[in-house]
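Colleague: Sequence plus predicted model, see below.
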Amino acid sequence: MRTAFGGVAMLGDGVNDAPALAEATVGLAHRPGVGLKLALAAGAILGVVSLAVAVLVGDMGGSLVVTMNALRLARVRSEG
């Protein structure tokens, strides 16, 4: 994503997504329990019209995405 778009922003609570927050160009940590509201607000700002995408960005589905990204980053770092 960084190569394609020039930067990556990550919004999370820091509990299970700390590796992605640390790797992002801009990492923003919030207190646990407000992820869905923040994802919806960020989606509104970015023009995301699908609630499914906002939920995926938020805490509910984000854990899977964060885990996959952490594994991808670990693989890239070990190869590089």
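Modeller: Now that the structure is in, tell me what you want to look at. Residues are numbered from 1 along each chain as shown.
Colleague: going forward, measure contacts between C-alpha atoms and count neighbours the same way
Modeller: Will do.
Colleague: Who are the packing partners of the host helix or strand of residue 40?
Modeller: If you go by DSSP states H and E, residue 40 is part of helix 35-46. If you count contacts as 3 or more C-alpha pairs under 8 Å, 6 or more residues apart in numbering; DSSP states H and E, helix 35-46 packs onto helix 51-57, helix 59-79.
Colleague: Buried residues, that helix. List them.
Modeller: Across helix 35-46, burial judged by 16 or more other C-alpha atoms under 10 Å covers 35, 36, 38, 39, 40, 42, 43.
Colleague: ok, now stretch 69-80?
Modeller: Neighbour-count burial for stretch 69-80 [16+ other C-alpha under 10 Å]: 69, 70.
Colleague: okay, now the one to match up with it:
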Amino acid sequence: MDVFYCLIHTPEAITPELCVLSGATEIEAVRGVNEVARDWPRLERIDLYRGNREIRSFAPSDLVPTSPIRALAA
């Protein structure tokens, strides 16, 4: 069974951080990428892998915002 993981690229790091994701499907792995992104405010991109195969790279604009837009309606 292949494991989902991501490489987290930030401006201050020479090498990316590795984060293993829980989840059995790509949809669950993408949810995990969004959760991981919340902990990295200076994120450049996150690369999602399944085993040795890259699935997708995410720019910060591809990820779900950390604060809901509902606050604008108040």
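Modeller: Sure thing, it's come through. Keep in mind the model is a prediction, meaning the values are calculated, not measured.
Colleague: TM-score of the superposed pair?
Modeller: The TM-score (TM-score structural alignment, normalised by the length of the second structure) is 0.31; 40 aligned residues with a C-alpha RMSD of 3.9 Å.
Colleague: which stretch of helix or strand covers the residue most central in space within the first structure?
Modeller: For the first structure, the residue nearest the mean C-alpha position is residue 10 (4.2 Å; C-alpha atoms, centre = their mean). Element membership for residue 10 of the first structure, per DSSP H and E: strand 9-12.
Colleague: swap in residue 8 of the second structure?
Modeller: Per DSSP H and E: strand 4-9 holds residue 8 of the second structure.
Colleague: Repeat that for residue 46 of the second structure.
Modeller: strand 45-50.
Colleague: repeat for residue 28 of the first structure
Modeller: Here residue 28 of the first structure sits within strand 26-29, counting by DSSP H and E.
Colleague: list the buried ones in the longest helix along the second structure?
Modeller: As assigned by DSSP state H, the longest helix anywhere in the second structure is helix 26-37. By neighbour count with 16+ other C-alpha under 10 Å, helix 26-37 of the second structure contains the buried residues 29, 30, 31, 32, 33, 34, 36, 37.
Colleague: other SSEs contacting the strand holding residue 46 of the second structure?
Modeller: Against strand 45-50 of the second structure (3+ C-alpha pairs under 8 Å, 6+ apart) you get strand 4-9, helix 26-37, strand 53-58.
Colleague: Quick one: closest of those to residue 70 of the second structure.
Modeller: Checking these against residue 70 of the second structure by C-alpha to C-alpha gives helix 26-37 as the closest, at 18.6 Å.
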